[in-house]
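Enquirer: could you work out the structure for the sequence below:
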Amino acid sequence: MPQPETLLTQPATLTATPARVESIDILRALTMILMIFVNDLWSLKGIPLWLEHVSHEADGMGLADSVFPAFLFIVGMSLPFAINARRKKGDSGATLVGHVISRSIALLVMGVFLVNGESISEATTGLTRAGWNTLSCLSFILIWNAYPKTVAKWVLYGSKGLGIAVLLILAFIYRGEEEPRFATHWWGILGLIGWAYLAASLVTVFARNRLLFLVSAWTIFVLLSIANHADLLPEAIHVIPGAISGGTLVGLTMGGVVIATLFQTYRNRGDNTKMTLVFLAIAIILIGLAIYTRQFWGISKLRETPAWLFLCSALTILAFIGIYWLTDVAGKANWFTLIKPAGTDTLLCYLMPYFAYAFMGFLHLRLPEVVLIGSIGLLKSFLFALLCAWITGRLNRAGVKLKL
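Expert: Next up is the predicted model:
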């Protein structure tokens, strides 16, 4: 049996591992369902506080505060599989770096457009928020849709060109309530994912499956997070986007990379039991680190504290262990068929609520008050999330599938 130091220094063996792992897709789908669910809680009244975000100053976490970090962790879990699959197809290091940069730019663009929609001045811009979000999301689909190879070139480039033109026009006519012109108020959820993805992906490309390299990178970003909250970072580091220099968001994503690399190694050996024990041990250590660091900076999503990083990483690992045994080992993946599109085309599923809210606004529709309160309201939001996943699946079958 390989010793720990051998596991750390030798590259993971990847030949027997597929480019997609069903349990990771299902974990991603469940996380996206939860994300849509908690993002819809604003429409409800009389719901438990523990479901919602806590305030910036609070030391604590609601369910909503655990979803975004879980998604970042899962982004990291997908990276070794995706990068290895592209290497097997013949992509060079330079090609991989170019692919990473293009995907990051796409996420940043989407994030900034959706963020500007939050503070749009409808009267000055001459466009409603619903109209802005609809046109933006339609443009994203036109630009980044995975068009069939049989589509004529003029249709392909015409659609992409139209999407780019619409975004440029929107940016030109935009007027905001706070900022007069189109600007990066903040990067938005998609933009933050884009920055974390950029840093973690570049590390993963150059690491070439060397676990010691990956663990070292995770440690560096964790130390950045701690140094940032201890006010030990030099002022010059702020030229780097905060989503990277702050350490926490990339630390979450790199944690996923490390776990996925370990997963590949143990799965190729067929050693599920040892893998589970190792993952449980890692989760316990992370929970211990969360408890220890909480005394200094608390647990906070909005402040991106180290304790939040450690605890959410541990919770995601535990969730993955359970789903892996249920789906890959026990063969119950069919239980999640309805939501699977939320895991295989997560970006399109994420955009669905923007279309739904715009549709309701255009038609001046409002749900009865009785379905917006308490338990019935929570059921409504959960069913809404399921509906978004179902529509995503139908759109995929119709040829609409986002691929960055």
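Enquirer: only C-alpha atoms for contact and neighbour calcs from this point on.
Expert: Will do.
Enquirer: these two touch, right, Ser136 and Leu114?
Expert: Yes: judged on C-alpha atoms under 8 Å, Ser136 makes contact with Leu114 at a distance of 7.4 Å.
Enquirer: pull out the buried residues from stretch 282-297.
Expert: For stretch 282-297, burial by neighbour count (16 or more other C-alpha atoms under 10 Å) applies to 282-284, 286-291, 293-294, 297.
Enquirer: got the residues you listed as JSON lines, with secondary structure and distance to Arg87 columns?
Expert: Formatted as JSON lines, the buried residues of stretch 282-297 follow (DSSP: H, G, I helix; E, B strand; the rest coil; distance: C-alpha to C-alpha, whole Å):
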{"residue": "Ile282", "secondary structure": "helix", "distance to Arg87": "29"}
{"residue": "Ala283", "secondary structure": "helix", "distance to Arg87": "31"}
{"residue": "Ile284", "secondary structure": "helix", "distance to Arg87": "34"}
{"residue": "Leu286", "secondary structure": "helix", "distance to Arg87": "32"}
{"residue": "Ile287", "secondary structure": "helix", "distance to Arg87": "35"}
{"residue": "Gly288", "secondary structure": "helix", "distance to Arg87": "37"}
{"residue": "Leu289", "secondary structure": "helix", "distance to Arg87": "36"}
{"residue": "Ala290", "secondary structure": "helix", "distance to Arg87": "36"}
{"residue": "Ile291", "secondary structure": "helix", "distance to Arg87": "40"}
{"residue": "Thr293", "secondary structure": "helix", "distance to Arg87": "39"}
{"residue": "Arg294", "secondary structure": "helix", "distance to Arg87": "41"}
{"residue": "Trp297", "secondary structure": "helix", "distance to Arg87": "41"}
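Enquirer: quick one: which of those residues is nearest to Glu5?
Expert: If you rank the buried residues of stretch 282-297 by distance to Glu5 using C-alpha to C-alpha, Ile282 comes first, at 16.2 Å.
Enquirer: alongside the first, I'd like the structure of this one:
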Amino acid sequence: MTVRADVAATVARTHREEWARVVAGLARRFADLDIAEEAAAEAFAVAIERWPTAGVPPNPGAWITTTAHRKAIDRLRREARGDELSREALMLAGDAGVVDVGAVDDDRLRLMFVCCHPVLSMEARVALTLRVVGGLTVSEIAHAFMVQETTMGQRLTRAKAKIKAAGVPFRVPEREELADRAEGVLAVLYLIFNEGYLASGRHSDPLRPDLTGEAIRLTRLLRDLLASRSGEQHEATGLLALMLLTEARAAARVSSDGELLRLDEQDRSAWDRALLDEGLALVRARVDAAAHGEAMLDRYQILSAINAVHASAPHARDTDWSRVVTLYGELERVDPNPLVTLNKAIALSELHSPQIGLAMTERLAVPLDGHHAFHATRAELLRRSGRPEEARAAYDRAILLAGNTAEVAHLIRRRGDLAASTKGETE
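Expert: Below you'll find the model as predicted:
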């Protein structure tokens, strides 16, 4: 049966808005991630089946929550053995889930700490959190990790089983555990934000404001938590600043016909001034503190400082590229990886010449051959260096690898412009 378009849209919107809250509430009550995720998925499946004929309920989120709880209890009934029957009776009576959850009254943040427990590898922590908190599909997560969907499904199943076997409590960790666990949570929040900032699936909306908004909200909560528990929230401050400065550009990042716009193509008057001001204030505070010897700048603080340079320029031509190059040099020391060097190459091409940036980019061919950003950058630098045929081939490769609809549209347009300009030169 084909689901009516309006009902399908409502289900999709409800999933984006309610998935994390529903799963988090179920996980707290039943202390089992597998039950929580399965029950939530079943509730949405029932919605797809019933809402086209019965109508969308007045409060879709509440309907999903109630249905998911019933599905979870049904599963426990089917699996009940021994003292689990008593556990079910307590739940049905409404007394279940009364557990010590710590000082933070937010199920989703606590669920992130569960997913980011040290019993899991960092890769498993990221994948599990993207699934149960971010609400990404197994297919989307598999694409992000560049593995088969079946492989990722198996990894997620094993991760949930490890969490259950270890008896990880549904609470914010104690003060002595907080710093180590927070690092993983920050890394996952950054990835969730990035997925919203530039969605990986070609079938998805190019931007996911539900994910970026939730990542910002949870980062604020985590920053407050770290400040109250340990006084050390520098990384969280840097990440929050980075998110705010990036999110401020959201309204200008995609054209009316769905094409991604580069920084130099964006209407800067459409940037959100309130978010910019808040992000810039956080960056200034951290840079000033580092200058007075309070703390060295970490990865997120450097990234936010780079974004602050772009945010402070009235026009793209006013960008302080020398400062950007310096900051990427610092980032290479703190977090050396090929993508950082690629961005440094782009900055060097703006500061000096496309040939200098291209020479640095070419040296990254081995580690980044499977990454669309490498080929897109190479295409632009080849184009500016007067090598159109090589640029066209690089655009082709970038288009093949890109996973975002708006980015694909941008690359196709740039390739088309290149063809038009080349034709003009030969006529």
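Enquirer: quick one: TM-score?
Expert: Here the superposed chains carry a TM-score of 0.30, computed using TM-score structural alignment, normalised by the length of the first structure; 210 aligned residues with a C-alpha RMSD of 7.3 Å.
Enquirer: before we move on, back to that, which one of the buried residues of stretch 282-297 of the first structure sits closest to Ala29 of the first structure?
Expert: Ala283 (21.6 Å).
Enquirer: can you get me a residue count around the residue lying closest to the closest one once chain neighbours are set aside?
Expert: Distances taken as C-alpha to C-alpha, 6 or more residues apart in numbering place Ala314 nearest to Ala283 of the first structure, at 4.4 Å, with adjacent residues excluded. Each residue near Ala314 of the first structure was counted by other C-alpha atoms under 10 Å, and the total is 25.
Enquirer: would you mind measuring from Ala314 of the first structure to Ile284 of the first structure?
Expert: Distance of Ala314 of the first structure to Ile284 of the first structure, computed by C-alpha to C-alpha, to the nearest Å: 7 Å.
Enquirer: so Ala199 of the first structure sits against Ser245, correct?
Expert: No: look at Ala199 of the first structure against Ser245 with C-alpha under 8 Å: they stay out of range, at 10.0 Å.
Enquirer: checking my notes, Phe320 of the first structure in a helix, right?
Expert: Yes: assessed with DSSP: H, G, I helix; E, B strand; the rest coil, Phe320 of the first structure lies in a helix.
Enquirer: who touches the closest residue in space to it that isn't next to it in sequence in this structure?
Expert: By the measure of C-alpha to C-alpha, 6+ apart, the closest residue to Phe320 of the first structure outside its immediate chain neighbours is Leu27, 6.6 Å from it. Applying C-alpha atoms under 8 Å, 6 or more residues apart in numbering to Leu27 of the first structure gives the contacts 74, 319-320, 323, 343.
Enquirer: also Leu303 of the second structure?
Expert: 238, 242, 331.
Enquirer: quick check: chain neighbours aside, which residue is closest to the second one?
Expert: What it means is Leu242 of the second structure. For Leu242 of the second structure, the spatially nearest residue (C-alpha to C-alpha, 6+ apart) is Ser304, at 4.2 Å.
Enquirer: the first one too?
Expert: The spatial neighbour of Gly238 of the second structure that comes closest, neighbours along the chain excluded (C-alpha to C-alpha, 6+ apart), is Gln301 at 4.1 Å.
Enquirer: does the one you found touch Leu240 like I think?
Expert: No: using C-alpha under 8 Å, Gln301 of the second structure is not in contact with Leu240; the gap is 9.2 Å.
Enquirer: between these two, who's got more neighbours?
Expert: Applying other C-alpha under 10 Å to Gln301 of the second structure and Leu240 shows that Leu240 carries more neighbours, namely 30 against 25.
Enquirer: ok, and what's touching the helix or strand containing the more buried one?
Expert: According to DSSP states H and E, Leu240 of the second structure maps onto helix 234-247. The contact list for helix 234-247 of the second structure (C-alpha under 8 Å, 6+ apart) reads 186, 190, 193, 197, 212, 216, 219-220, 222-223, 275-276, 278-280, 282-283, 286, 298-305, 307-308, 311.
Enquirer: hmm, back to that, in a markdown table, list the buried residues of stretch 282-297 of the first structure along with distance to Thr95 of the first structure.
Expert: Listed next are those as a markdown table, based on distance: C-alpha to C-alpha, whole Å:
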| residue | distance to Thr95 of the first structure |
| --- | --- |
| Ile282 | 34 |
| Ala283 | 35 |
| Ile284 | 38 |
| Leu286 | 35 |
| Ile287 | 38 |
| Gly288 | 40 |
| Leu289 | 38 |
| Ala290 | 38 |
| Ile291 | 42 |
| Thr293 | 40 |
| Arg294 | 41 |
| Trp297 | 41 |
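Enquirer: picking that back up, assign the residue nearest to Gly238 of the second structure to helix, strand or coil.
Expert: helix.
Enquirer: list the contacts of it.
Expert: Gln301 of the second structure is in contact with 234-235, 237-239, 241-242, 283, 286, counting by C-alpha under 8 Å, 6+ apart.
Enquirer: shouldn't Ala373 of the second structure be in contact with Arg397?
Expert: No: the criterion here is C-alpha under 8 Å, and Ala373 of the second structure misses it with Arg397 at 10.1 Å.
Enquirer: distance of Leu303 of the second structure from Glu407 of the second structure?
Expert: As judged by C-alpha to C-alpha, Leu303 of the second structure and Glu407 of the second structure stand 22 Å apart.
Enquirer: how much space separates the residue nearest to Ala283 of the first structure from Ala207 of the first structure?
Expert: Going from Ala314 of the first structure to Ala207 of the first structure by C-alpha to C-alpha gives 23 Å.
Enquirer: kindly report the same for Asp65 of the first structure.
Expert: In this structure, Asp65 of the first structure and Ala207 of the first structure are 30 Å apart, going by C-alpha to C-alpha.
Enquirer: neighbour count: these two, which is higher?
Expert: Neighbours were counted for Asp65 of the first structure and for Ala207 using other C-alpha under 10 Å; Asp65 has more, 23 against 16.
Enquirer: what about whatever helix or strand Glu214 of the second structure lives in, distance to the chain center?
Expert: Using DSSP H and E, Glu214 of the second structure sits in helix 209-229. Relative to its chain's centre, helix 209-229 of the second structure lies at 13 Å (C-alpha atoms, centre = their mean, to the nearest Å).
Enquirer: just want the angle from that helix to helix 234-247.
Expert: For helix 209-229 of the second structure against helix 234-247, the angle by axes from the mean of the first three to the mean of the last three C-alpha atoms, to 10 degrees is 150 degrees.
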